[in-house]
Each structure stands twice: as structure tokens, then as C-alpha cells.
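Enquirer: Fold the following for me, if possible:
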Amino acid sequence: MEDRQINPLMKSALEYGPILGFFVAYLWLKDRVFTIGGTEYEGFIVVTALFIPIFLIAMALQWRLTGHLSKMQIVTAVLIVVFGGLSVWLNDERFFKMKPTLIYLLFGGALAVGLMRGQSWLQVVMEGLMPLQPEGWMILTKRVMLLFFALAAANEIIWRTMSTETWVYFKTFGLPLSVFAFFIFQGGLFKAHGIEEDEEETGDAS
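Expert: Got it, this is the predicted structure:
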């Protein structure tokens, strides 16, 4: 199936809608306890159980509309199903809270392996979005690797030392805003190592 472009608003809705839905549902149900099959479940666990199929449906729609899912999206989906499922099955919210830690450790570790091989695996994923010279990709990859490890550490600290509500705010807003701010502050790198359109055309012509 060929990759297809979809409306950016639709793409954002499919990517962030389930996360925002999780946040709103948590605020609504956080203080409630549900008895299901003789077992009591706190609102967080119930919201997690609802989030998993909604996330998978949104991902399936994105694949149906675009014909493409990134490896990062697939890995994220697997971890959501595994650790969200464990939280629901064992009635233990800690598993779902660990998920961001493992995601960032896996992605950071993958970038580290690539760097040790002298390769920028970030370039393979993002080259179409940010045309950079090879040296620029290596620098950016090192910085993104460190960012992922820092976010993994931050997630561990927050879920282990703070309230569930604080963690939900951090997961919903803190993590995405941290990544957004990180790339905003890479302006100097993009300016120093970016490839201009005329350079790309010259390279293609050769």
C-alpha cells in the first residue's frame, strides 16, 4: 500500500486524541472505584482499559488512511498493549506508568547502538522531515539519545515519588512539550548543518 498524505488536523487527532481522551477520562473517573467481577478497580485502571482499544483503533485508522506506520509507532503500540494489559490484568497501575520509561530507554538504546556503529538511525526515520548534512545528523542523534534517556529518568522519578494525578499531567503534557521544546532549541544546529533546497537539487542532479 502506498503512503498517502492526510489532513494534518486529522493526523494530529488520530495521534493525540487518544492521549487527551485518557487525560479527560482520568480527571472524570479518578476518584471513583468500580467493582467488576467481584474485584474493585480504581478509575485509573478503568481508564487504562478503555485507552488501549481506543489507541489501537486510532492507529488502525491512521494506517488505513496513510498506508504507513513508523517503527516507533508499532513499538509504542506493543508496549501499550503489554504494560497497559498487565496493569488491568493485575490491577496494578505501576506497569502502565513504567511504559514511557521503557519506550524512551528502547529508543535511546537503539540510537546508541547506531552511533556505536557510526550510523544515525534517527536519519533513517526523520530524513524526509529535516534535511541535514551527515555531521548534523550525528550531532542531532547524540542529543536525541540523551533526551530519551533524560525523559526515561524523569518518568521514573515522577511516577515513583509523586501522585498519580501529577504523573498523568506529566505524561499528557510534560513529555510532549519537552520533546517540542528540545527541537525548538535545535535551531542553531539546523542552521549550521541544514541542506538548502538548491543543494538537494544539485545532489539529485549529480
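Enquirer: from here on, contacts and neighbour counts on C-alpha atoms
Expert: OK.
Enquirer: Only the buried residues of the strand or helix carrying Phe180, if you could.
Expert: In the assignment (DSSP states H and E), Phe180 maps to helix 175-184. For helix 175-184, burial by neighbour count (16 or more other CA atoms under 10 Å) applies to Leu175.
Enquirer: now what about stretch 132-150, what contacts it?
Expert: With CA atoms under 8 Å, 6 or more residues apart in numbering as the test, stretch 132-150 has contacts from 104-105, 107-109, 111-112, 115, 119-123, 189-190, 192-195.
Enquirer: now it: how far from the chain's centre is it?
Expert: 17 Å (CA atoms, centre = their mean, to the nearest Å).
Enquirer: can you pull the buried residues of the strand or helix carrying Thr166?
Expert: Thr166 is part of helix 164-169, with elements assigned from DSSP H and E. Buried residues in helix 164-169, defined by neighbour count with 16+ other CA under 10 Å: 164, 167-168.
Enquirer: Before we compare anything, build this one as well:
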Amino acid sequence: MTDQPNHAKLKAALEYGPLVAFLLGYFLLKDHSFTVGGTEYSGFVAMTAVFVPLTILSTAILWKITGKLSVMQIVTLALVLVMGSLTIWLNDERFLKSKPTIIYLFFAVLLGFGLWRGQSYLRLAMEAALPLTQEGWMILTKRFALFFLALAIANEIVWRFFSTDTWVWFKFPGLPILLFLFIMSNFKLFETYADKSETPEK
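Expert: As a prediction, the model looks like this:
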């Protein structure tokens, strides 16, 4: 049991490590440019070339130590590979900046499709960690779908109308903070719709 805190810290480091490395590297190199094969690349694109393999490596290690990957992790990895590669290949930072929009839209649509079918796909992923009644799951799923849609819109606004510095800060730590606040705002729902049948008898 003593390994649980260290295990959780390692998972967090693997999940956020590449993003933190990108953040630090970007602010160190943002005023620099690099010429490779006659093409000039900005610090943003240069750090994208570091971010992509770091994400692959960290995801591989995460899969190795846990034996599984969540849908979010798989979708994120796929989009990092595609959008990151396009950013480097076409020397255009807009591809990586639009990645969060695609991720959040994907999950908003996925959860919305489940709700339309009368199901909570969120429950399939989180039921073990968060026992709720069926009604509670439906309400929480609807809120998550709207939240993901709002994040997609917010990302589009930030990267299109604000500076790259602002977008980088919005990406991290802005988005994790928004997710934390969203979860905190649902504590009342967790209490109201807790599935009491999941509580072990003493």
C-alpha cells in the first residue's frame, strides 16, 4: 500500500511531463529560430519536435506500468502524432494549437451520442472510481459534454485571437485548473446521487 502515492506521482509525471517540458522549452526558445535543411523553424515548432517523441515515450511507459491506457490517452497520443507531425512537416504551429479543440469536440460528441442513446459512456470509464446512480451518471455526463464543448470553443478563441504565449499558458496550467474547478463544482452532485448500494456493510 505504501507504493500507491509514489505510483500516482509517477503517473502524473508521465501524463504531464511532456507538456511541462514543452512549456519550459517554449519560453526558453520562443525568441530563437533554427535552420534545418534550409528551412527556418521557430522555437514553438522546435519544441513540438521534442514534445511528440516525449509524448510517445511517456505513453509507452505509462502503458507498461499500468497495463492499460484510457480512451483519452489513446486519442491524445494519436492527435499528438498527427497534429504534431503536421506542425513540424508544414512548419505551421496552427496544427498543434488546434489539437485540444479536436480532442474536446470528440469527447463532447461521443458523450452526446451516448446521451442520445440513453446511455452514459462516462460511466463506462469512471464507474469504478465514482459510484453514482444511473440518474447521477446521466446528469454528470451531460455536464461533461457541455464542459468539453466549452473547452473546445475556448481553445479556438484563445489560439485564434491571442498571442502564442497566452495559448501556452491556457494549455498548461489553464486547462488542468479549469478541469479541477469543474470537478469541484460537482461535489454536490456526487453527494446527492451517490450509489449507496456500493457502500460496503460494516
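Enquirer: mean shift of the helix holding Thr166 of structure 1 relative to structure 2?
Expert: On superposition with structure 2, the mean distance recorded for helix 164-169 of structure 1 (mean CA distance after the TM-score superposition for structure 1) is 0.4 Å.
Enquirer: Check which helices and strands that helix is in contact with.
Expert: Other elements packing on helix 164-169 of structure 1 under the criterion 3 or more CA pairs under 8 Å, 6 or more residues apart in numbering; DSSP states H and E are helix 134-161.
Enquirer: In the helix it packs on, which residues are buried?
Expert: Buried-residue list, helix 134-161 of structure 1, by 16+ other CA under 10 Å: 136-138, 140-142, 144-152, 154-156, 158-159.
Enquirer: on that earlier part again, now for the helix or strand following the helix holding Phe180 of structure 1, which elements pack on it?
Expert: Proceeding N to C from helix 175-184 of structure 1, the next assigned helix or strand is helix 187-193, under DSSP H and E. Helices and strands touching helix 187-193 of structure 1, by 3+ CA pairs under 8 Å, 6+ apart, are helix 134-161.
Enquirer: quick check: angle from the helix it packs on to helix 175-184?
Expert: Note on geometry: by axes from the mean of the first three to the mean of the last three CA atoms, to 10 degrees, helix 134-161 of structure 1 and helix 175-184 are set 150 degrees apart in direction.
Enquirer: What is the mean deviation of helix 134-161 of structure 1 from its aligned residues in structure 2?
Expert: In this overlay with structure 2, the average offset of helix 134-161 of structure 1 from its partner residues is 0.2 Å by mean CA distance after the TM-score superposition for structure 1.
Enquirer: roughly how far out does that helix sit from the chain middle?
Expert: 12 Å.
Enquirer: For Glu15 of structure 2, see how far away Ile61 of structure 2 is.
Expert: For Ile61 of structure 2, the distance to Glu15 of structure 2 (CA to CA, to the nearest Å) stands at 10 Å.
Enquirer: do the same with Thr192 of structure 2
Expert: For Thr192 of structure 2, the distance to Glu15 of structure 2 - CA to CA - is 31 Å.
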